[in-house]
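Engineer: Quick one: sequence and predicted model below, then my questions.
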Amino acid sequence: MTEILRYTAFSTDPEGGNPAGVVLDARDLDDSAMLAIAADLGYSESAFVLPGSAEREFHVRYFSPLVEVPFCGHATIATAVALSERIGGGPLVFDTAAGRIDLATGAGTASLTSVPTSSAPAPDHVVDRALQALHWNHSDLAWPVHIAHGGAGHLIIGVHSRDRLAKLDYDFDALADLLRSEGLITAHLFHERSTDVFDVREPFPVGGVVEDAATGAAAAAFGGYLRTLGKVPTPRSLVIHQGEDMGRPSRLLVDIDPTDPRVVVTGTAVSIN
């Protein structure tokens, strides 16, 4: 019988963070079985682990309730912590559809080094459709809207007002259609609380989920976005607060180096089984 673990990532509280399903031995599961498990759990993503080519190396796949996704940050953190609790802390390597992910693990904590990130301005028609789906206006925008990648594609939108995030009420189908048409996974909606501290909300209608409580892949993409905008002249460390408006507070630590296109995302994880 397949053992299905449940962890929440980017929190030390089982009532916080973003829950993920974790299957540490998925050798007997085909695609339809993995998707069925992810749909039954109902979490934004679940991770399925297969043996890799060397010790402490694993092939990992990620499924939302509706589709397979190339990479998921919070499920990666959850899986890395679950593995470290069983085989000991230290380095891990995950071979994913997005590429190689190097990890460092310790007691209840993991840091992932993303694939190379990239970011570019979103076309005007994408911005217009996104604002319409979000019920926002151009006057709400405080930052350039970009399409950024950090293992998966994300639409990055920064607003002037924290209150605008708090009152988020978007058109699920319209945003899903837009993101799918552009090959994107989520919309990364952010407000700059203070220097190096950001509040984030993350609609994920493509995966059949209204909102993610923590999104490590988007945090990596956001690091690439800031680098592209010239906001990382020297190494920079960020704190991202996400999930607060959902009642599942999450804390993501993001380290960006101007000389390295990769981004390091760090978080805790705890079992909720």
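Structural biologist: Sure thing, it's come through.
Engineer: Please make it C-alpha for all contacts and neighbour counts, starting now.
Structural biologist: Will do.
Engineer: Next, Ile240: secondary structure please.
Structural biologist: Following DSSP: H, G, I helix; E, B strand; the rest coil, we place Ile240 in the strand state.
Engineer: count of residues packed around it?
Structural biologist: 22 (other CA atoms under 10 Å).
Engineer: so what's it up against?
Structural biologist: Val197, Phe198, Asp199, Val200, Ala219, Arg251, Leu252, Leu253, Val254 (CA atoms under 8 Å, 6 or more residues apart in numbering).
Engineer: Can you flag which of these belong to helices?
Structural biologist: Among the contacts of Ile240, the ones falling in helices (DSSP state H) are Ala219.
Engineer: Of the contacts of Ile240, which count as buried by neighbour count?
Structural biologist: Those of the contacts of Ile240 that meet the buried threshold are Phe198, Asp199, Val200, Ala219, Arg251, Leu252, Leu253, Val254, by 16 or more other CA atoms under 10 Å.
Engineer: for comparison:
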Amino acid sequence: MGVPTPEILRYAAFSSHSDGGNPAGVVLDASGRDDEWMQRIAADVDYAETAFVTGEAEDGSIVIRYFSPIAEVPFCGHATVATAVALAERGRTGSIRFATSVGPVEILVSRDSQGIRAAFTSIPPTVTNLADDALAEILHLLGLTPDALDPELPPRIANAGNPHPVLAIADRAAFDGFAFDPDSARALMDARGWPATITVIHRSADDRFVARNIFPVGRITEDPATGSAAAAVGAYLREIGAVNVPSRIVIEQGAHVGRPGLLTVDIPASGGIVVSGHAVAIELRR
């Protein structure tokens, strides 16, 4: 007899509705499975990422890996939230510790009137300058000029698990209206070694932002809700002094691709950034 195929779960993260937020695949028992198997499952699921629980570390933390339809990625926030909620629904509550390829990630699971909510704390982030030529390439990709940028929010690369170029657009119409060629975006991201998203934001209020995250993989062009990018944005805002710390912001994302979601970002004075949101199971129609 062959080894039984683990159950492949599907969750919408950063939403309390299955038709919002960012869909993630979740496999709670991928122990003994090799990279080829996980990559094939991620391609079959065809979401931005699928998370695989591959075992338990010596310290009791849960070993987790993340695959997009085309490659393994170091960290994925929305799949982390989805996996934590899936574990909570099966009796794992309170604090959960994931062992990821970028380091340990702590998740706190709670319940409120909208369902189960998970909050993860990123690794200690870094923020560096975005090279002028890289910025020029991104602006060309988006069909924008430098005067579209918000002068109070200068471009940077922020890394809270994945490196994300972060660009802020001053005008809401320009933010809503930019377009890009997915193949050109993929080529740029591969050439620059950016495994996750190019993050484009607009500040709609002191504590509220809208975000679009460029992430061309398979049929996907924009990511509906990006936890690692939300953590990167929190680190970026702290680094450039754009918020008073400690601070909480809310990021709206996904409306541009028909899957609106909300990401809550808590920004302490130092250390990892806390990103939280709900997740709900997606029931496949037969």
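Structural biologist: The structure has been received and is ready for your questions. None of these values were measured; they are calculated from a predicted model.
Engineer: Can you list which of the contacts of Ile240 of structure 1 carry over to structure 2?
Structural biologist: Of the contacts of Ile240 of structure 1, the ones still in contact in structure 2 (both residues aligned by TM-score structural alignment, their matches' CA atoms under 8 Å) are Val197, Phe198, Asp199, Val200, Ala219, Arg251, Leu252, Leu253, Val254.
Engineer: would you turn the residues you listed into JSON lines with distance to Leu103 of structure 1?
Structural biologist: Formatted as JSON lines, the kept ones among the contacts of Ile240 of structure 1 follow (distance: CA to CA, whole Å):
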{"residue": "Val197", "distance to Leu103 of structure 1": "24"}
{"residue": "Phe198", "distance to Leu103 of structure 1": "24"}
{"residue": "Asp199", "distance to Leu103 of structure 1": "25"}
{"residue": "Val200", "distance to Leu103 of structure 1": "24"}
{"residue": "Ala219", "distance to Leu103 of structure 1": "16"}
{"residue": "Arg251", "distance to Leu103 of structure 1": "18"}
{"residue": "Leu252", "distance to Leu103 of structure 1": "15"}
{"residue": "Leu253", "distance to Leu103 of structure 1": "14"}
{"residue": "Val254", "distance to Leu103 of structure 1": "14"}
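Engineer: What is the nearest of these to Glu15 of structure 1?
Structural biologist: Nearest to Glu15 of structure 1, judged by CA to CA, of those is Arg251 at 13.3 Å.
Engineer: Please tell me how far that closest one sits from Val145 of structure 1.
Structural biologist: 23 Å (CA to CA, to the nearest Å).
Engineer: got a list of what Ala119 of structure 2 touches?
Structural biologist: So Ala119 of structure 2 contacts Val81, Ile107, Leu108, Val109, Val274, Val275, Ser276, Gly277 (CA under 8 Å, 6+ apart).
Engineer: Residue in structure 1 paired with it?
Structural biologist: Under the alignment (TM-score structural alignment), Ala119 of structure 2 maps onto Ser111 of structure 1.
Engineer: likewise Val250 of structure 2?
Structural biologist: Using TM-score structural alignment, the partner of Val250 of structure 2 in structure 1 is Val239.
Engineer: circling back: spell out the secondary structure type for the match of Ala119 of structure 2.
Structural biologist: Criterion first, three-state DSSP; result for Ser111 of structure 1: strand.
Engineer: What's the separation between it and Leu131 of structure 1?
Structural biologist: On the measure of CA to CA, Ser111 of structure 1 and Leu131 of structure 1 end up 33 Å apart.
Engineer: circling back to that earlier point, okay, the buried ones among the contacts of Ile240 of structure 1 in a markdown table with distance to His191 of structure 1 next?
Structural biologist: A markdown table is the format used below for the buried ones among the contacts of Ile240 of structure 1 (distance: CA to CA, whole Å):
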| residue | distance to His191 of structure 1 |
| --- | --- |
| Phe198 | 6 |
| Asp199 | 5 |
| Val200 | 7 |
| Ala219 | 13 |
| Arg251 | 15 |
| Leu252 | 15 |
| Leu253 | 16 |
| Val254 | 16 |
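Engineer: follow-up on the earlier one: what about the nearest residue to the match of Ala119 of structure 2 once chain neighbours are set aside, neighbour count?
Structural biologist: Nearest residue to Ser111 of structure 1 in three dimensions, chain neighbours excluded: Thr266, at 4.1 Å (CA to CA, 6 or more residues apart in numbering). Here the number of neighbours of Thr266 of structure 1 (other CA under 10 Å) works out to 24.
Engineer: Then Arg92 of structure 2?
Structural biologist: For Arg92 of structure 2, the neighbour count with other CA under 10 Å is 13.
Engineer: Return the residue of structure 1 aligned against it.
Structural biologist: In structure 1, Arg92 of structure 2 lands on Gly88 (TM-score structural alignment).
Engineer: And for Ile282 of structure 2?
Structural biologist: Match for Ile282 of structure 2 (TM-score structural alignment): Ile272.
Engineer: Could I get the contacting residues of that match?
Structural biologist: Arg6, Tyr7, Thr8, Pro14.
Engineer: can you pull the contacts of the alignment partner in structure 2 of the last one?
Structural biologist: For Pro14 of structure 1, the aligned residue in structure 2 is Ser18 (criterion: TM-score structural alignment). Neighbouring residues of Ser18 of structure 2 by CA under 8 Å, 6+ apart: Tyr11, Ala12, Val280, Ala281, Ile282.
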